[in-house]
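Peer 1: Let's see this in three dimensions:
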Amino acid sequence: MSDKATDEARMAHALRLAARGLGNVWPNPAVGCVILQGDRVVGRGWTQPGGRPHAERRALDQAGAAARGATAFVTLEPCAHHGHTPPCAEGLIAAGVARVVTALTDPDPRVAGRGHAMLRAAGIAVTEGVLQAEATRLNAGFLRRVTEGLPFVTLKLATSLDGRIATASGESRWITGAQARTHVHMLRMTHDAVMVGAGTALADDPDLTVRGLGARHQPVRIVLDSRLRLPVGSRLGRSAGDSPVWMVHGPDAPAAARSAWAATGATLIEAEAPGGSLATRPALAALAARGLTRILCEGGGTLAASLLNDRLAGDLALYTAGLALGAEGRAALGALKLARLADAPRLILRESQTLGADSYTLWSLA
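Peer 2: So this is what the prediction gives:
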């Protein structure tokens, strides 16, 4: 292999390690690190739950003395600031690493090129931008939170062939089969939080946890509920003490409902609600301000349409079943208020697979 191909192969390894942290490390980025002495891997690591130890520290501890003169492949620029742990750039320098290869520059103002500069000042050779597009995709949530103050949102829909999510009476369990539902739980595991609107929460009384996969980590469960209409006797209310529930409400939510939800152990977050309905962008900004980077939205048609209309969803995860429910069924998307075809959201197909009798496609907004 050429030097470029070798660097890309090693960085691909680091990216696979980084992916193990998705959903577990917020507000930190999910980072992977591989340390090579010649062609031999002497250390590898990824960001641990809660965001520390960092990937570089884990890999350096594993490598020990073998890190001297080695090459480190890191999916994000090593940090250069003192936080809960010393800077990873300093750790690489102290270990005697000879070369560092990175995929992305960290946009965090506390880093933003300083890590690379520290390494070069210490005489370490630095190569930047290896598999940059892949690393950007992997850490889209962290990058968006830092640069835009918003989380990366994946909109999940489970529909019939004709784009319906329930019958006219509201029956929706189950449109898709067991394999598709297991895949949804795997998707939940890679996100910091799972979010629904008040309508879905009231109609379905969901649990929103990861089940059947032996998960050690549960995502934050979020309901956008302007007036806190969801009763505390719901499944989310009864289990708020077991895994986190965040209730995003408007300024006019009744004091009695706020007190009742607070008593369950849920976190209450106030956001703008013009006209009595929560504004989606300010609600997402409030969630990002609390550190969330990746949110899986499993809400109904109204919330889905809002996310697409306002270009707030980054991905669309679509599960399609081989049945038809007709025009009387409930639509997967609410009104998009499109006057022209040119105004319709355009998506790029990223992945497709068959899940039993159903299909799964992953789309990104263009």
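
Peer 1: okay, CA-based contacts and neighbour counts for the rest of this
Peer 2: Fine.

Peer 1: For this protein, give the helix that spans the most residues.
Peer 2: Longest helix in the chain by number of residues, with DSSP state H as the criterion: helix 3-19.

Peer 1: ok, now how distant is the residue of the chain most remote from its centre from residue 97?
Peer 2: Farthest-out residue of the chain from its mean C-alpha position, per C-alpha atoms, centre = their mean: residue 123, at 36.1 Å. From residue 123 over to residue 97 the distance is 10 Å, taken as C-alpha to C-alpha, to the nearest Å.

Peer 1: Thought residue 160 was touching residue 321, still the case?
Peer 2: Yes: if you go by C-alpha atoms under 8 Å, residue 321 and residue 160 touch, sitting 5.0 Å apart.

Peer 1: shared neighbours of the two, anything?
Peer 2: Common neighbours of residue 321 and residue 160, using C-alpha atoms under 8 Å, 6 or more residues apart in numbering, are residue 175.

Peer 1: one more to put side by side:
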Amino acid sequence: MEQPQAESPTTRAGATGADATGAERAAMRRALELAARIPPRGPNPRVGCVLLDADGATLAEGFHHGAGTPHAEVEALRAAVGRLGPAAARGATAVVTLEPCNHHGRTGPCVDALLDAGVRRVVHAQHDPNPAASGGAARLRAAGVDVVGGVLTDEARALNDSWTRALELGRPLVTWKVASTLDGRAAAADGTSRWITGRAARHDVHRLRAASDAVMVGTGTALVDDPDLGVRHAPLTGPQPARVVVGLRELPASSRLARAAAAGETVAQLRTHDPHEVLEQLWYQEHRRVLLEGGPALAAAFWRAGLVDEVVAYVAPALLGVGASAVADLGIGTIADAARLDLIDVTVLPQDPADPTDTPTVRLTLRPRKER
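Peer 2: Sure, this is the predicted structure:
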């Protein structure tokens, strides 16, 4: 291992993104591009790394391919060694989208790999919010490595937004997907609900599923709608998300979910009505992003527990007048207590021009309003 170097201005904890060079900022943008090649699923963040020589030229690149695989820093170091020999990274600068990890998980600490390779400077974007893995920057500084943090932090956080928020919360991030008519009905008086929204909206739901670690419904929805909950109409990298049913009632062996389980896909029934217990189990199973698809009772239980982090609402230009509500009782008795949300995005999903029976749908993305 290279001996610690004399302290320089960027060795101190006060070094920030303003201390990064133009070449390092350009390398960070490239590292973000590399990290974005992996879909935002699984327990690990998306991370990219670019190694620069003393003149700011690129030596090698790497990115993390998923849980259990080498981290981005190790990928880049191996690429440099393979190209230039064992001492390729000695004196180099590592530009990384996330603070190098400082713990033993499925792989060893990236801090060790960087120190062993003789890297003299590390520039990172986002500080690691994972208490089990953080502390890498401090350890590198203690070893005499120049460390600059906070370079393109907003871009790096946006890349791992769901993962970051889940780590900060200490539980899976929950997105509630709801589909309703203009008057808030999720089904007609006779119980029929297919299809309230248009084809484009239904395909968009598969995009949400593809970006989730688990898709969750209650036993009521599982029994009445017999959903599959798999991804069919959107690109999917890796296995299907876990299908999760919450509640005590048994599912018939003929149901789609039971057949998926028999075929070897991940289907779990969590026999509880406690939303906190549900998320605790899902967190233990390394699910960080959960899509709550229904039904009204389960959605209301998660809302009342304060465990809904985002809402994606598909609203069809249709009226039913009566029928099942999109959400059950929230315990709100007066307008002053109404649950208010902040609107993040509005998108119109158009009608299929080849199908006159299809309907356009408005997709609203919202977040529960924080107390001001």
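
Peer 1: Tell me how they score on TM after superposing.
Peer 2: In this superposition the chains share a TM-score of 0.79, using TM-score structural alignment, normalised by the length of structure 1; 334 aligned residues with a C-alpha RMSD of 2.9 Å.

Peer 1: Look up how far residue 319 of structure 1 lies from the nearest residue to residue 163 of structure 1 once chain neighbours are set aside.
Peer 2: Nearest residue to residue 163 of structure 1, sequence neighbours excluded (C-alpha to C-alpha, 6 or more residues apart in numbering): residue 332, at 5.7 Å. Going from residue 332 of structure 1 to residue 319 of structure 1 by C-alpha to C-alpha gives 11 Å.

Peer 1: list the residues that contact both of the two?
Peer 2: In terms of C-alpha under 8 Å, 6+ apart, residue 332 of structure 1 and residue 319 are both contacted by the residues 157, 159.

Peer 1: Of those two, which one has the most company?
Peer 2: A direct count of neighbours by other C-alpha atoms under 10 Å for residue 332 of structure 1 and residue 319 places residue 319 higher, at 27 against 21.

Peer 1: Tell me who's in contact with the residue most central in space within structure 1.
Peer 2: By C-alpha atoms, centre = their mean, structure 1 has its centre lying nearest to residue 294, at 2.3 Å. Each residue near residue 294 of structure 1 by C-alpha under 8 Å, 6+ apart is listed here: 23, 141, 142, 151, 152, 153, 154, 191, 192, 193.

Peer 1: Check residue 292 of structure 2 too.
Peer 2: Residue 292 of structure 2 sits next to 174, 175, 176, 177, 215, 216, 217, 299 when contact means C-alpha under 8 Å, 6+ apart.

Peer 1: next one: residue 204 of structure 2
Peer 2: Per C-alpha under 8 Å, 6+ apart, neighbours of residue 204 of structure 2: residue 234.

Peer 1: how does it look with 6 Å?
Peer 2: The contact partners of residue 204 of structure 2, taken as C-alpha atoms under 6 Å, 6 or more residues apart in numbering, number zero.

Peer 1: just residue 341 of structure 2 next, same as before
Peer 2: Residue 341 of structure 2 sits next to 367, 368, 369 when contact means C-alpha under 6 Å, 6+ apart.

Peer 1: any idea what it aligns with in structure 1?
Peer 2: Mapped onto structure 1 by TM-score structural alignment, residue 341 of structure 2 lines up with residue 347.

Peer 1: Kindly provide the distance from that match to residue 23 of structure 1.
Peer 2: Counting by C-alpha to C-alpha, the gap from residue 347 of structure 1 to residue 23 of structure 1 is 24 Å.

Peer 1: can you check residue 301 of structure 1 too?
Peer 2: 25 Å.

Peer 1: Looking only at neighbour counts, state which of the two leads.
Peer 2: Per other C-alpha under 10 Å, whichever of residue 301 of structure 1 and residue 23 has more neighbours is residue 23, with 27 against 21.

Peer 1: The more buried one: what secondary structure?
Peer 2: Put simply, residue 23 of structure 1 is coil when judged by DSSP: H, G, I helix; E, B strand; the rest coil.

Peer 1: Surely residue 31 of structure 2 touches residue 47?
Peer 2: No: counting by C-alpha atoms under 6 Å, residue 31 of structure 2 sits too far from residue 47 to count as a contact (7.5 Å).

Peer 1: among the contacts of residue 294 of structure 1, which are in helices?
Peer 2: 141, 142.

Peer 1: Just the strands from the stretch 1-150 of structure 1, written as ranges.
Peer 2: 32-37, 40-46, 71-74, 99-102, 125-127 (DSSP state E, counting those that start in this stretch).
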